[in-house]
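K.L.:
Sequence below, structure please.
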Amino acid sequence: MFGPEGPSLRELAAQALSSVERGYDLLAPKFDHTPFRTPDEVLESAAKALAPLGPFADGLDLCCGTGAGVQVLSGLCRQSVTGVDFSAGMLEVARRRVRSDVGPLTAWVRGDARALPFPAVFDLVVSFGAFGHFLPRELPGLFAQVHSVLRPGGRFAFPVLAPPRPTRPGFWMLLGFDAVMRVRNALWRPPFVMYYRTFRLGDVLGELGRAGFEAELRALPEFGRRDDGSPRAGLVVARALSPRRAA
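P.N.:
Here you go, the predicted model:
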């Protein structure tokens, strides 16, 4: 699961017993050598799906981590790209690994996605692999924040993977991981919020609508389809309606 350049079990344990912010500060130097980083295939497929919707002027990578999504935005946005994350350690790695001397102006901002420090200045907001860190009750506020930083008609996009079926080992692995995290958070403080099975597509699309978005799911054809014809991976693309239409 982890290569020789990835974190040791001891380092992972130290991360898991920390807060989310401190945990990612600790993991940051080795994050790109873990399976937690969004695979390049997903990033490339998302970029390909978003390209026809542009061109975009200004983009924001929400919970940017070490900057993989910023690199996607750099190929889609003409003027500026911003990465925001609450982990100083992740931002430090992002600053070092992402080239900012070519393409649109790049900025890095330390901030909480639940209280974004921006006005409505973005045409595109993306996020990759961060939603497990938000409890379901936090989604209305999170999506409202994203809506508040988008210009009318701007897009909010993020990939989703089809959940494994109960007949697959992956289903039980994710179920077990979430159960372990719930026990950990019941017994240890501060909590470390990271769940794989709480971000349900139907609920998410409903919350996006209530936050003032018009949302759709676009299949990512590079990942094929399941036996029932449903896509194995998709891209949620939500368009920000004007405040008057969203009311």
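K.L.:
C-alpha only now, for contacts and for neighbours.
P.N.:
OK.
K.L.:
where do the strands sit along the protein?
P.N.:
56-62, 77-85, 105-110, 122-126, 150-161, 213-219, 233-240 (DSSP state E).
K.L.:
Just tell me which of those strands ends up closest to Val42.
P.N.:
Among the strands of the chain, the nearest to Val42 by CA to CA is strand 150-161 (7.6 Å).
K.L.:
helices and strands around that closest one, which ones?
P.N.:
helix 40-50, strand 122-126, strand 233-240 (3 or more CA pairs under 8 Å, 6 or more residues apart in numbering; DSSP states H and E).
K.L.:
Any chance you could list what contacts the shortest one?
P.N.:
Contacts made with strand 122-126 from outside it, assessed by CA atoms under 8 Å, 6 or more residues apart in numbering, are listed as 56-62, 69, 146, 149-151, 153-158.
K.L.:
So which bits of the longest helix belonging to the chain are buried?
P.N.:
Ordering each helix of the chain by length in residues (DSSP state H) puts helix 169-187 first. Under the neighbour-count criterion of 16 or more other CA atoms under 10 Å, helix 169-187 has Leu174, Asp178, Met181, Arg182, Arg184 buried.
K.L.:
do the same with stretch 192-211
P.N.:
Result for stretch 192-211 [16+ other CA under 10 Å]: buried residues Phe192, Val193, Met194, Tyr195, Thr198, Phe199, Val204, Leu205, Glu207, Leu208, Gly209, Ala211.
K.L.:
got the end-to-end distance for that stretch?
P.N.:
Length of stretch 192-211, first residue to last, CA to CA, to the nearest Å: 26 Å.
K.L.:
My read is that Leu241 contacts Ala211, right?
P.N.:
No. With contact defined as CA atoms under 8 Å, Leu241 does not reach Ala211; the gap is 9.4 Å.
K.L.:
hang on, isn't Met194 packed against Gly129?
P.N.:
No. Here Met194 does not reach Gly129: they are 10.7 Å apart, not a contact under CA under 8 Å.
K.L.:
Name all residues that sit in contact with Leu241 and Ala211 at the same time.
P.N.:
What both Leu241 and Ala211 touch, as defined by CA under 8 Å, 6+ apart, is an empty set.
K.L.:
re earlier: kindly reformat the helices and strands packed on strand 150-161 as a markdown table and extend each row with mean neighbour count and distance to Val109.
P.N.:
Putting these into a markdown table (neighbours: other CA atoms under 10 Å; distance: least, CA to CA, whole Å) gives the following:
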| stretch | mean neighbour count | distance to Val109 |
| --- | --- | --- |
| helix 40-50 | 17 | 21 |
| strand 122-126 | 26 | 14 |
| strand 233-240 | 24 | 23 |
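K.L.:
Second chain to compare with the first, below:
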Amino acid sequence: MVSSSRGAAELVDELGRLLLGAPIPLSVRCWDGSESVVQGAPTLVVRHPRALRRLVYAPGELGLARAYVSGDLDIEGDVYAALSFPDRLPARPELRLDRAALARLAGPLLRLGVLGPPPAPPPEEARLRGIRHSLGRDRSAISHHYDIGNDFYRLLLGPSLVYSCAYFPEPTATLEQAQEAKLDLVCRKLDLQPGMRLLDVGCGWGSLALHAAARYGVSVTGVTISAAQAELATRRVAEAGLSESVEVRQQDYREVVDGPFDAIASIGMAEHVGLAQLPAYAAQLHALLRPGGRLLNHAIARGPAAGPDRPDPGSFLTRYVFPDGELQPLATHVRVLEEAGLEVCDVEALRRHYALTCRAWVNNLERGWDDAVRLSSPGRARVWRLYLAGSALAFEGRRVGVNQVLAIKPGLPGDDRVPLTRPDWSARAVRGAHQPGNGSAAGRRGGSAAAAGDPFVP
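P.N.:
The predicted structure follows:
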């Protein structure tokens, strides 16, 4: 059942039909008090005529994003239901405006104050300069996303401070349990043993480095080009008493020269590299790895139904979330690793785990909304709400996935440690994540039986 009163809401409905080719399956309430009600549907709140003006000048994802981030547009009710409405349309068209049809609405647009000069973009919108994926521009892109306040990320991510896909041993596991299980899963796949050297590429706030040093007795070098991450990770290492085992550097992976390392982890970092740079990325990691050493490349991938990835300067993710970020299909990641001379020995898809992770992050954000706004900005909190809820739907809808690719640098003849059968890393990871004594001094030095055991043994 649909009811409406005349006014701005009627104009929004008409613009929706022009953009989508079908009625908007959401309730609408506008600044002038008019509304269009769809029973049981979330409400799109148009707080200012400027929201429609943004759509007139940028009729698509960018205009909608600017309206939402600025607060000119809001969502009341289930954010997932609101963001999934395109899936309920007869087709999934690209948002566009027919200029001739728009001209016929000039009278109502003028009367309601919609027409006027283009509004300035919200300050949260990224505008990068320089050569794409140069060292300087990459630092600016990373700073835009990560250097917005460690306290904000602590609220969003929880105590683990892990900003990548968790590993849920069961759907009811807490986010902290799932993140600990993921860290242990990575360590077991890398077959970490006491005394090894581990390179953590894109180490974030140091959680994997801390886990690997404390539980497996390895020496860890973590690199990140985020100043905020490097500062907090270094502080966390000192507070854990692991400064002799863990070094955190504010450094680009291309600048690391002190190999070889026994193992390399790259978790949620390859998405920032760019397609053109992926071969050089794989070659650099190959050069830094000792013969017989292992690399775990954990990265988001475009779904099989997606077309070629061409960075869209007008997309919400490009302007507000990951400037210069690029997603490649799994096949591309496997190909570049193999072409660099690495042998791919295991691939595990974690798509459903990332959907659960994103929903857990949204829950953290919603529970701490007032603090999130205080620690960042209203616009920044809105960016993350839109980004994470949309990401959960994208993973659930198979539009994107995430994969762990384990590769080995071939060693000398006879030094072949690739297992004959696929190890049950998942079961070992769950037990390792919850075994008693892992926080003890013996556990921190890698002295526990599980830490020293061969992960290929069931």
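K.L.:
export the buried residues of helix 169-187 of structure 1 to JSON lines and tack on distance to Glu216 of structure 1?
P.N.:
JSON lines is the format used below for the buried residues of helix 169-187 of structure 1 (distance: CA to CA, whole Å):
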{"residue": "Leu174", "distance to Glu216 of structure 1": "26"}
{"residue": "Asp178", "distance to Glu216 of structure 1": "28"}
{"residue": "Met181", "distance to Glu216 of structure 1": "31"}
{"residue": "Arg182", "distance to Glu216 of structure 1": "31"}
{"residue": "Arg184", "distance to Glu216 of structure 1": "35"}
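K.L.:
so what corresponds to Gln328 of structure 2 in structure 1?
P.N.:
Alignment note (TM-score structural alignment): Gln328 of structure 2 maps to Phe199 of structure 1.
K.L.:
Return the distance of its match relative to Glu138 of structure 1.
P.N.:
Using CA to CA, one gets 11 Å for the distance from Phe199 of structure 1 to Glu138 of structure 1.
K.L.:
now do Val42 of structure 1
P.N.:
In terms of CA to CA, Val42 of structure 1 sits 25 Å off from Glu138 of structure 1.
K.L.:
do the same with Thr82 of structure 1
P.N.:
Thr82 of structure 1 sits 23 Å away from Glu138 of structure 1, going by CA to CA.
K.L.:
So the two - more neighbours on which side?
P.N.:
Regarding Thr82 of structure 1 and Glu138, a neighbour count based on other CA atoms under 10 Å identifies Thr82 as having more, with 23 against 11.
K.L.:
Now do the contacts for the match of Gln328 of structure 2.
P.N.:
Phe131, Gly132, Pro136.
K.L.:
do Thr318 of structure 2 as well
P.N.:
Contacts of Thr318 of structure 2 (CA under 8 Å, 6+ apart): Ala126, Pro311, Asp312, Asp324, Gly325.
K.L.:
now do Arg210 of structure 1
P.N.:
If you count contacts by CA under 8 Å, 6+ apart, then Arg210 of structure 1 has Pro140, Ala246 around it.
K.L.:
Matching it against structure 2, which residue comes up?
P.N.:
Mapped onto structure 2 by TM-score structural alignment, Arg210 of structure 1 lines up with Glu339.
K.L.:
ok, now Phe118 of structure 1?
P.N.:
Under TM-score structural alignment, Phe118 of structure 1 pairs with Asp258 in structure 2.
K.L.:
Not counting sequence-adjacent ones, nearest residue to its match?
P.N.:
Leaving aside its sequence neighbours, Asp258 of structure 2 sits nearest to Leu288 (CA to CA, 6 or more residues apart in numbering; 7.7 Å).
K.L.:
Now check structure 1 for the residue matching the one you found.
P.N.:
Aligned partner of Leu288 of structure 2 by TM-score structural alignment: Val149.
K.L.:
how near is that match to Gly111 of structure 1?
P.N.:
In terms of CA to CA, Val149 of structure 1 sits 13 Å off from Gly111 of structure 1.
K.L.:
any idea how far Ala355 of structure 2 is from the residue nearest the centre of structure 2?
P.N.:
By CA atoms, centre = their mean, structure 2 has its centre lying nearest to Ser164, at 6.5 Å. Going from Ser164 of structure 2 to Ala355 of structure 2 by CA to CA gives 11 Å.
K.L.:
One more: Ala450 of structure 2?
P.N.:
According to CA to CA, Ala450 of structure 2 and Ala355 of structure 2 sit 30 Å apart.
K.L.:
who has more neighbours, the two?
P.N.:
More neighbours surround Ala355 than the other of Ala450 of structure 2 and Ala355, with 23 against 19 (other CA under 10 Å).
K.L.:
List just the nearest of the contacts of Thr318 of structure 2 to Leu155 of structure 2.
P.N.:
Ala126 (22.9 Å).
K.L.:
Wait, Leu76 of structure 1 touches Gly54, no?
P.N.:
Yes. Under the criterion of CA under 8 Å, Leu76 of structure 1 makes contact with Gly54 at 7.1 Å.
K.L.:
and these two? which has more neighbours close in?
P.N.:
For Leu76 of structure 1 versus Gly54, the count of surrounding residues by other CA under 10 Å is larger for Leu76: 26 against 13.
K.L.:
picking up where we left off before, so for Val149 and Gly111 of structure 1, which sits in the more crowded spot?
P.N.:
Legend: neighbour count by other CA under 10 Å for Val149 of structure 1 and Gly111, higher for Val149 (21 against 18).
K.L.:
residue contacts, the more buried one?
P.N.:
Leu116, Phe118, Pro119, Ala120, Val121, Phe122.
K.L.:
Closest one of those residues to Arg232 of structure 1?
P.N.:
Comparing the contacts of Val149 of structure 1 against Arg232 of structure 1 with CA to CA places Phe122 closest, at 29.4 Å.
K.L.:
any idea how far the closest one is from Pro191 of structure 1?
P.N.:
32 Å.
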